Structures are given as structure tokens and as C-alpha cells.
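# what would the 3D arrangement of this be:
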Amino acid sequence: MKTAPVLAVDGPGGAGKGTICRAVAARLDWHLLDSGALYRLVAAAAARAGVALDDEAGLAGLARDLPVRFEGEQVWLGDEEVSEEIRSEACGDRASQVAALPGVRTALVGLQREFRRAPGLVADGRDMGTVIFPDAELKVFLTASAEERARRRYKQLKEKGFDVNLPALSAEVAARDRRDAERAVAPLRPAVDAVVVDSTALDIEAVIERVLQELKRRGLAPDA
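Here you go, the predicted structure:
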């Protein structure tokens, strides 16, 4: 039985899912699930526990008992605040490797579904509409060109003071896209009933408004 409506937003890294999902969740006062953070947290927990990234059983064990807590934009691993650490490119690359393992994905299914609570949930990820919440009231597949996604990430990291190289970042984006699309379990693809939004030439507010309009059409958002 459904406990709350779900907006499932899937798409490749750098398409703007996190920004859009946080904004929509805040406007509707809904809960937020950043599923990508869960895989990054597994990667971070593995580094702390000395578990190799190809140890599927060991990583699945970490995922089942993941002591995760979200507080606004802060992410906690047990009693340690790890928001900045898990947003690094290195952690993102490790998380992409971890997410390709079927045992890890299976171990995190239950945890992700527990985030579905009233008044509603905005779920940000790669397989929210295809695997985790196939009955979501609205499914959005948010994408952008690989070049634009690399450019956005480059700008974001430079503004935070990181020394990054755009060609190298572009190569990492392409490699991550391949891993996400080719993994055996829950490959990245739009759900058959998803609304596809290409954000390459759109600003943030335009994308937010498009998503809100789709929610309004389904009676899930106020007309204010």
C-alpha cells in the first residue's frame, strides 16, 4: 500500500538532479532522498573499513548496516559529518564502481524505500523510477549533454577552490556514463512512462518550473 506520493528524478551525473530535487522538495515541504549519496557513503565507509571496491559481499554488508543521516544539506556517516568528502570527484568515481555491484544495489533497496513518508518524497538517483519506486506518481528523466555536464562540474569545483582539469573531467564523466548504462543490474535509462527533460540549454528555474507544472497536472502540487 502506498504511504505517500513520490516524484522520482533519474538521470546521469551533472544533469542538475540534486539542485532541482532540493528546490522542489523545499517548495512542497516533501522529504528528500539523495540515493547517490548512499553509494558515496558506502564508498566512504569502505575506505574507513579497508574493504576493497571489488569485495561485493563486504560492500553489501556495509550497505545493509549503513549508519546514514541527512540533516538539510548535511550528510552524516554515524557521528561524522561527511558532506564535503562524499562530494569529491574521487569519491564519486569510487561510488560509481560500487553502484555497479548487484549485491550492493540489492542491499540498499529497503533503506531507500524507507524514505517514502508523508506528505511526499522527492527521490533523486539513477533507478528511482525504474527499480526503487516503479509506482511513483511522477517520473522525470533529467539529462544534459556530456560536454555541458562536465562544464558545470568544472565550474562548481573551481568555485570551491579545487584544482581541476576540464578534459580530464570530461573523460571521467564519459567513463561514469558508460558504467551506469552498461551495469548488469538497474542500468541507467528512462522509465517507459518518464517525462524526459533536457537541461542543456535551460537554467535551473526553468527546469524547476517544468517539474512543478508536471506535478500540478497530476494534482500533486498547489497552483500558487
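
# make it CA atoms for all contacts and neighbour counts henceforth
Noted.

# where do the helices sit along the protein?
Ranges of helices in the chain, per DSSP state H, are 17-28, 35-49, 56-64, 83-86, 89-99, 102-113, 146-159, 166-182, 204-217.

# burial of the residue lying closest to Arg116 once chain neighbours are set aside, as a residue count?
Spatial nearest neighbour of Arg116, excluding adjacent residues (Cα to Cα, 6 or more residues apart in numbering): Ala4 at 6.2 Å. Neighbourhood size, Ala4 [other Cα atoms under 10 Å]: 15.

# likewise Val192?
Neighbours of Val192 using other Cα under 10 Å come to 9.

# okay, it and Arg179: tell me how far apart.
For Val192, the distance to Arg179 (Cα to Cα, to the nearest Å) stands at 21 Å.

# one more: Leu41?
18 Å.

# neighbour count: the two, which is higher?
Leu41 (28 against 17).

# mind checking how far the more buried one is from Pro134?
Taken as Cα to Cα, the span from Leu41 to Pro134 is 24 Å.

# check Val82 too.
Val82 sits 30 Å away from Pro134, taking Cα to Cα as the criterion.

# so who does Val164 touch?
Residues in contact with Val164 (Cα atoms under 8 Å, 6 or more residues apart in numbering) are Tyr154, Leu157, Lys158.

# let me fix that, I meant to ask about Pro167.
The neighbourhood of Pro167, defined by Cα under 8 Å, 6+ apart, contains no residues.

# quick one on the thing from earlier: how about the helices of the chain, which one is nearest Val122?
Proximity of these to Val122 was assessed by Cα to Cα; the nearest stretch is helix 17-28, lying at 6.0 Å.

# how far does the closest one sit from the chain's center?
Centroid displacement of helix 17-28 relative to its chain, using Cα atoms, centre = their mean, to the nearest Å, is 12 Å.

# tell me which residues in that helix are buried?
Neighbour-count burial for helix 17-28, counted by 16 or more other Cα atoms under 10 Å, picks out Lys17, Gly18, Ile20, Cys21, Arg22, Ala23, Val24, Ala25, Leu28.

# return the member of those nearest to Ala90.
When the buried residues of helix 17-28 are compared against Ala90 (criterion: Cα to Cα), the nearest one is Gly18, at 18.2 Å.

# another for comparison:
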Amino acid sequence: MKKITIAIDGFSSTGKSTLAKQLAKELEYIYVDTGAMYRAVTLYAMENGMVTEKGIDKEALIAALDDIELKFVFNPNVGFAEMYLNGKNVEKQIRSLEVSRNVSPISEVREVRSKLVALQQEMGKEKGIVMDGRDIGTVVFPDAELKVFMTASPEKRAVRRYKELLDRGEDVNYEDILENVQKRDYIDSHREVSPLTKAKDAIEFDNSDLGLVQQFERIYEHALRIINN
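Next comes the predicted model:
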């Protein structure tokens, strides 16, 4: 069976990672969560005083990029690879609302994107990979055999994110999360470097009112048609 590259892009909290993990598991492909990579860089910047009320200290962040080591390590207990920052498991820390508030401005930094895109392209050289993010089908893998662009209403996405954070024990409220979702949408779609856009040959998938099983089955069928063609 031939191997392909599957690129999943879309807005925050549209279930990109959930779908990507399911596809990777079913196809026995490698799964890469590029959002976790940007979140890890954001966490590093926050922990090292590069994120303040005045904004991002871009010069300090750019100077420190060579000191940032990112690695995915498979955890058999959860069934997927977790993000390690400089040898430390930061999977839980990078999912916080505080990191979410700062990840879009960090992702705008050209040098950050250049470093991470190069890492992502290296990971996918042999195909047999499912990667999700914001610019996978447009920048990282423009020749991917299957491209999916996921969307849903901001309100539905905010509810999903709210429930997710509550389950993790965080003290959050819906209004703050909805504001964060809308702000990230704007920044991601309007940034100068690699803005969030739908690739011309991507399948657009609105899952505002679609269950996880239905969503997976539809995209999985697309993948199989391409693989078996």
C-alpha cells in the first residue's frame, strides 16, 4: 500500500488534532501536532521573560531559537507522541489558556516559522504522515496528496475549548475563551507570514454540528480513495 502525506489545517479548536490522531492510528502513520511545536516555543518565551504586558521581545526570542530543542516522544499510555521542550515533557503546560493567549503572536515571528517549518518538512520526507496546523497544506506540504481545511463557528469552538480546560482543572470562563478564539482567528488569518488560508485543492470541512465518528469516517474514506488509486 502506497504512503501519502495528509495535511490538516483550520481554525483553532476545530478538532484537527483529534481527527489527525485517529487517521494516523488507523493508517499506521506518523502523527505530528505542529500546534504543539508553536505552543512549546511560546512556553519557552514565557518562562524566559520574553512575553510581557508590552508584547513579545522578538529580538531575544530570535537569538534564543538555537537553544530551543523540540521533540515528540511516543507515550504508550495515552497512545500518541507528547511534546518535549529541551528534554522536559510539557504536554500539559502548553495546553493552558495563558499559552493560548500568546501563541498567535509568537507564531507571527518569521524566524520562528522558518525554524519549525524546516523541522516539519524533515519529519515528513518519507511520507506516511498526518500533520495538522495552520499552514501545512499551503506552506509545509503544498504537494500533499490529501488536504483538509477544518472550520466551525467560533461559539461552538469556544464551548469545546471551555469543556476541555474544565476537564483539566483550569479556572476558566466561556466569555474569555470565546474572546481568545476570535482574537486568534483574526491574528492567524491576517498575519504577514504564512496566514491561515484554505489551499485551493483542500477539502473544506465544517464540523459545527458533526459528531467525531461521522467526521472521521468521511475523511478516512477520502484518504483510502487516494491511497488505493
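
# which one in structure 1 is aligned with Arg113 of structure 2?
Using TM-score structural alignment, the partner of Arg113 of structure 2 in structure 1 is Arg105.

# burial count for the aligned partner of Ala194 of structure 1 in structure 2?
Using TM-score structural alignment to pair residues, one finds that Ala194 of structure 1 aligns to Ala202 in structure 2. Ala202 of structure 2: 19 surrounding residues under other Cα under 10 Å.

# do the same with His222 of structure 2
Using other Cα under 10 Å, His222 of structure 2 has 14 other residues around it.

# straight-line length of stretch 155-171 of structure 1, end to end?
16 Å.

# gap between the spatially most central residue of structure 2 and Ser17 of structure 2?
Nearest to the mean C-alpha position of structure 2, by Cα atoms, centre = their mean, lies Gly35 at 2.8 Å. Counting by Cα to Cα, the gap from Gly35 of structure 2 to Ser17 of structure 2 is 9 Å.

# need the overlap of contacts for the two.
Shared contacts of Gly35 of structure 2 and Ser17 (Cα under 8 Å, 6+ apart): Asp132.

# before we move on, the earlier item: so the match of Ala194 of structure 1 sits against Phe149, correct?
Yes: taking contacts as Cα atoms under 8 Å, Ala202 of structure 2 lies within contact range of Phe149: 6.1 Å.

# now stretch 75-91 of structure 1: which residue numbers in structure 2?
Counting by TM-score structural alignment, stretch 75-91 of structure 1 sits on residues 83-99 of structure 2.

# next one: that stretch to chain centre, how far?
Per Cα atoms, centre = their mean, the displacement of stretch 83-99 of structure 2 from the mean C-alpha position of its chain is 13 Å.

# contacts for it, please.
So stretch 83-99 of structure 2 is contacted by 36-37, 39-40, 42-44, 68-73, 82, 100, 165, 170, 177 (Cα under 8 Å, 6+ apart).

# for that stretch, buried residues please.
For stretch 83-99 of structure 2, by 16+ other Cα under 10 Å, it's Met83, Tyr84, Leu85, Asn89, Val90, Glu91, Ile94, Arg95, Leu97, Val99.

# ditto for stretch 60-75 of structure 2
Buried positions in stretch 60-75 of structure 2, judged by neighbour count with 16+ other Cα under 10 Å: Leu61, Leu70, Lys71, Phe72.

# contact partners for the third one?
If I follow you right, that is Lys71 of structure 2. Counted by Cα under 8 Å, 6+ apart, Lys71 of structure 2 has contacts Met83, Tyr84, Leu85, Gly87.

# also Val131 of structure 1?
Ala186.

# tell me which residue of structure 2 lines up with it.
By TM-score structural alignment, Val131 of structure 1 lines up with Val139.

# list the contacts for Gly35 of structure 2?
By Cα under 8 Å, 6+ apart, the residues touching Gly35 of structure 2 are Asp132, Gly133.

# Phe162 of structure 1 -> structure 2?
Using TM-score structural alignment, Phe162 of structure 1 pairs with Glu170 in structure 2.

# mind checking how far that match is from Val112 of structure 2?
Glu170 of structure 2 is 28 Å from Val112 of structure 2, where distance means Cα to Cα.

# more neighbours: those two, which one.
A count of neighbours by other Cα under 10 Å puts Val112 above the other of Glu170 of structure 2 and Val112, at 17 against 13.

# is it correct that the more buried one is in contact with Ala64?
No: here Val112 of structure 2 lies out of contact with Ala64, judged by Cα under 8 Å, at a distance of 10.3 Å.

# give me the distance between the residue nearest to the match of Arg113 of structure 2 when sequence neighbours are not counted and Gly219 of structure 1.
Using Cα to Cα, 6+ apart and skipping the chain neighbours, the partner closest in space to Arg105 of structure 1 is Ala99 (6.4 Å). Distance of Ala99 of structure 1 to Gly219 of structure 1, given as Cα to Cα: 34 Å.

# so for the two, which sits in the more crowded spot?
The neighbour comparison of Ala99 of structure 1 against Gly219 (other Cα under 10 Å) goes to Ala99, with 24 against 11.

# enumerate every residue touching the residue nearest to Met128 of structure 1 when sequence neighbours are not counted.
Of all residues not flanking Met128 of structure 1 in the chain, Ala8 sits nearest, at 5.4 Å (Cα to Cα, 6+ apart). By Cα under 8 Å, 6+ apart, the contact list for Ala8 of structure 1 reads Val122, Ala123, Asp124, Gly125, Met128, Gly129, Phe133, Ala136, Leu138, Lys139, Val140.

# ok, the corresponding residue of structure 1 for Ala158 of structure 2 - contacts?
Taking TM-score structural alignment, Ala158 of structure 2 has Ala150 as its aligned residue in structure 1. Residues near Ala150 of structure 1 by Cα under 8 Å, 6+ apart: Gly14, Leu166, Leu169, Ser170, Val173.
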